[in-house]
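> Provide a 3D model corresponding to the input given below.
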Amino acid sequence: MKTTQVAVVGCGAIHTLHVEAIQSNHACQLRAIVDINPLKGLPLAERYGCRYYADYREMLCDSEIEVVHVCTPHGEHKEIIIEALIAGKHVFTEKPVALNPAEVKDIKNTLAITTAQLGVCYQNRLNPSSQKIKALLEDNRYGKILSIKAVLAWSRSHDYYAQSAWRGRWASEGGSLLINQAIHTLDLMQWFAGGVKSIKGVVESSFLSHATQAEDTAMANMELANGARGIFYATNCNTTDSPLLLEIHCEKGLLQLHHNKLWFISGDDQELLVSDETSTAAQKCYWGSSHQQAINNFYHSIKNTNNINYVDIHQAEVSLRMVEAIYQSSITRNWIEI
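From the prediction side, this is the model:
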């Protein structure tokens, strides 16, 4: 079988997980990396044993490259995705797929005129706890869902924003906490509930107000598609990166994800259902541990088009609309329909 030739665009912190996944997949070969900074890109290309490009457009002219991974700042996603798709390359991109739903529309229009596929990295759906929750809810094991509560408390310093000028800027990141760190949590909430109907929320900037143009803290209430309530709180103002706390209140008890372990709690009884494990040293435990699986699923799907198993543009758009709704609701103080 022909080895799939791959390029990774953007050599920031997240690219390491993509490179590890590509190198671990025997059906793939890393052919090129792209970064506008040669002081970063050239040494990495030498380390990985691949080509280096400073301009992704030059890389797209390489007819051998079949798949492009987009690991750049958010504001560059749309342009690179569209140009790669037009060039006939399949694309696997980090979240968010774009800065806003208007940009998503442009990407959808491009997908309509190409046979190339686009996958978006929402790897937390593939964590053992997430897969277990989804299966239990679909089986109606514990009865009707009454509410879903999520609390995300992470730590981001002034230096974090200062080191990369695109972070925390509306034009280059599309916001801050919500569109970067918390979008995975929003995605899980709506995925477990089969979607979301409306949101009322508020954003605030406090400890990080001098570091970012946008929010460092957010909260929201949601009307989920299955009729349950959604309760959401997130902040980058914590002094440590705490694992996601997620609780799903069902008629027969409580599913609780706490310290990366999923429990079922009914009265005084507690049952450990599954534990999430970090599969690679390059991965931060609070990110989730499923980049490898998400990337493998995408490569399997592009070879087996009758068995698509990745988050596509339509699924990825939902959490982006949730982010936009919270921003809008914070201004209007109204419920926003999704």
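> C-alpha only now, for contacts and for neighbours.
OK.
> so Ala218 is in which element?
For Ala218, the host element (DSSP states H and E) is strand 217-224.
> can you name every helix or strand that that strand contacts?
Counting contacts by 3 or more CA pairs under 8 Å, 6 or more residues apart in numbering; DSSP states H and E, strand 217-224 packs against helix 177-180, strand 196-204, strand 229-235.
> if we use 7 Å, what do you get?
strand 196-204, strand 229-235 (3 or more CA pairs under 7 Å, 6 or more residues apart in numbering; DSSP states H and E).
> list the buried residues for the longest one?
What it means is strand 196-204. Using 16 or more other CA atoms under 10 Å as the test for burial, strand 196-204 gives 196-203.
> tilt between it and strand 229-235?
30 degrees (axes from the mean of the first three to the mean of the last three CA atoms, to 10 degrees).
> about what we covered before: centre of the chain versus the strand holding Ala218, how much separation?
18 Å (CA atoms, centre = their mean, to the nearest Å).
> again, but for stretch 10-24
Centre to centre, stretch against its chain (CA atoms, centre = their mean), the figure for stretch 10-24 is 15 Å.
> residues of it that come out buried?
Applying 16+ other CA under 10 Å to stretch 10-24 flags 10-11, 15, 17-19, 21-22 as buried.
> same thing with stretch 84-103?
Taking 16+ other CA under 10 Å as the criterion, stretch 84-103 shows 84-100 as buried.
> contact partners of it?
60, 66-71, 74-75, 77-78, 81, 104, 114, 116-122, 173-174, 179, 316-317, 320-321 (CA atoms under 7 Å, 6 or more residues apart in numbering).
> out of the residues you listed, which are buried?
Taking 16+ other CA under 10 Å as the criterion, what is buried in the contacts of stretch 84-103 is 60, 66-71, 74-75, 77-78, 81, 104, 116-122, 173-174, 179, 316-317, 320-321.
> for the comparison step, fold the sequence that follows:
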Amino acid sequence: MTKKMRFAIVGAGVISPLHARAILGHPEAELTAIVDEIPEKANALAKEFGSPPTFATLEQMLNEGEVDAVCVCVPSGLHRDVTVASARAGKHVLCEKPLGITAKDMDEMIETCHTNGVKLATVFQKRTTEAALLTKKVVDEGKLGRLVMGDAYLKYFRSREYYKSAGWRGTWALDGGGALMNQGVHGVDIIRWLMGDVESVFAYASPLIHDIEVEDTAVAVIKYVSGAYGVIQGATTVNPGQEARFEIHGEHGSIIYGDSGFKVWKTLDGDTVPGSEPGGTAEGTDDPHAISADGHYILVDDLIRAVRDNREPLISGEEARKSVDLILAIYESARTGREVRLNAGGVKP
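Presented below is the predicted three-dimensional model:
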């Protein structure tokens, strides 16, 4: 690898500028390629971010581009194809959420990266916020005592125009799901990360408002392996959209926080809310463009460090798949009307 890690962005859609800003803002990274099958989109992104070379196909970029790592910014149903091809070409991968949309896809992505000796990292930028990190520290240190409840409220709004803006949105084949798999997966990742693995789920999920294949509203009751219970609510039908909210309750205290900061902080150490900066406004609840690039910068930096130190990324493929496994279990429960049990490898047969 050269002094700077050379990144390609594959997919010049809504999320790609966040990757471009993070890369250009990092002193040890450079943007050396952009790929999109629509040349106008690739050229527009390149013009805005330093005019790197553009390519119409992934194959051409992998053959001709000077690249060490690939940012996967294509629709979710194509994550597997781009990741596997990039790994086989010896490129490290930073994949947007969700890692994949089926267990088979994720198995192949993880295995191919391992086999080819490249790193597979995933973008879950909500894990990098101060509120999330402080909460995780308190939970891991046992300062809430035994956890009894862990809830995630992920009530977003997306317009009908949003779903019509791209043919893949709201489809099983390319979106992999709706309010949970696309918008809510960040919050599903957070609550599972804070509370631990899930034993079983019972759920309802349907398209209540939008004319789409997948759910725009979902509610799931969760039983964690620890014995704690919880609720996950996800929607793109709540108008106006609400900030994501996480509630962690234990026998000795509770922490409740949202995108704008802590609402409740009570631990064995006392009742004082830590002097953290608010997380900002309710990012992306109504507008998918209204998302900060700060978390992407942290994850770009982490991938660079993981490669140079030969360690696993902060959010590896194995770690990232857990939120998708949980969402797939929620979908199965909603489809069958039954409780669905999970294990370390996903849904139990």
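> which of the buried residues of stretch 10-24 of the first structure fall within helices?
Assigned to helices by DSSP state H, the following of these qualify: 15, 17-19, 21-22.
> out of the residues you listed, flag the one nearest to Cys50 of the first structure.
Val19 (11.2 Å; CA to CA).
> now that closest one: how far from Gly12 of the first structure?
Taking CA to CA, to the nearest Å as the measure, Val19 of the first structure falls 12 Å from Gly12 of the first structure.
> what of Tyr56 of the first structure?
From Tyr56 of the first structure to Gly12 of the first structure the distance is 15 Å (CA to CA).
> what does Val67 of the second structure correspond to in the first structure?
Alignment note (TM-score structural alignment): Val67 of the second structure maps to Ile65 of the first structure.
> swap in Ile304 of the second structure?
Using TM-score structural alignment, Ile304 of the second structure lines up with Tyr299 in the first structure.
> what does Val201 of the second structure give?
Aligned partner of Val201 of the second structure by TM-score structural alignment: Ile199.
> state the number of residues packed around the closest residue to its match other than its chain neighbours.
Nearest residue to Ile199 of the first structure, sequence neighbours excluded (CA to CA, 6 or more residues apart in numbering): Met222, at 4.5 Å. By other CA atoms under 10 Å, 26 other residues sit near Met222 of the first structure.
> returning to that earlier point: quick one: which of the buried residues of stretch 10-24 of the first structure is nearest to Gln256 of the first structure?
Leu17 (27.8 Å).
> what's the counterpart of Lys119 of the second structure in the first structure?
Checking TM-score structural alignment: Lys119 of the second structure goes with Gln117.
> please report how far Asp269 of the first structure lies from Leu257 of the first structure.
15 Å.
> these two: which is more packed in?
Leu257 (25 against 9).
> tell me which element that one falls in.
strand 253-258.
> same check, this time on Ala320 of the second structure
Going by DSSP H and E, Ala320 of the second structure is in helix 317-336.
> now the helices for the stretch 151-300 of the second structure?
160-164, 185-195, 294-309 (DSSP state H, counting those that start in this stretch).
> flag every buried residue along the longest one.
Yep, that's helix 294-309 of the second structure we're talking about. Result for helix 294-309 of the second structure [16+ other CA under 10 Å]: buried residues 294-304, 306-307.
> do the same with stretch 323-337 of the first structure
Neighbour counts over stretch 323-337 of the first structure (16+ other CA under 10 Å) mark 323-330, 335-336 as buried.
> can you check stretch 169-188 of the first structure too?
Applying 16+ other CA under 10 Å to stretch 169-188 of the first structure flags 169, 172-188 as buried.
> JSON lines for the helices of the stretch 151-300 of the second structure, including distance to Ile38 of the second structure?
Formatted as JSON lines, those follow (distance: least, CA to CA, whole Å):
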{"stretch": "helix 160-164", "distance to Ile38 of the second structure": "18"}
{"stretch": "helix 185-195", "distance to Ile38 of the second structure": "27"}
{"stretch": "helix 294-309", "distance to Ile38 of the second structure": "24"}
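> one step back: for the residue nearest to Ile199 of the first structure, what are its contacts?
198-200, 229-231.
> in JSON lines: these, plus distance to Asp159 of the first structure.
Output for these, formatted as JSON lines (distance: CA to CA, whole Å):
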{"residue": "Ser198", "distance to Asp159 of the first structure": "35"}
{"residue": "Ile199", "distance to Asp159 of the first structure": "32"}
{"residue": "Lys200", "distance to Asp159 of the first structure": "31"}
{"residue": "Arg229", "distance to Asp159 of the first structure": "37"}
{"residue": "Gly230", "distance to Asp159 of the first structure": "33"}
{"residue": "Ile231", "distance to Asp159 of the first structure": "30"}
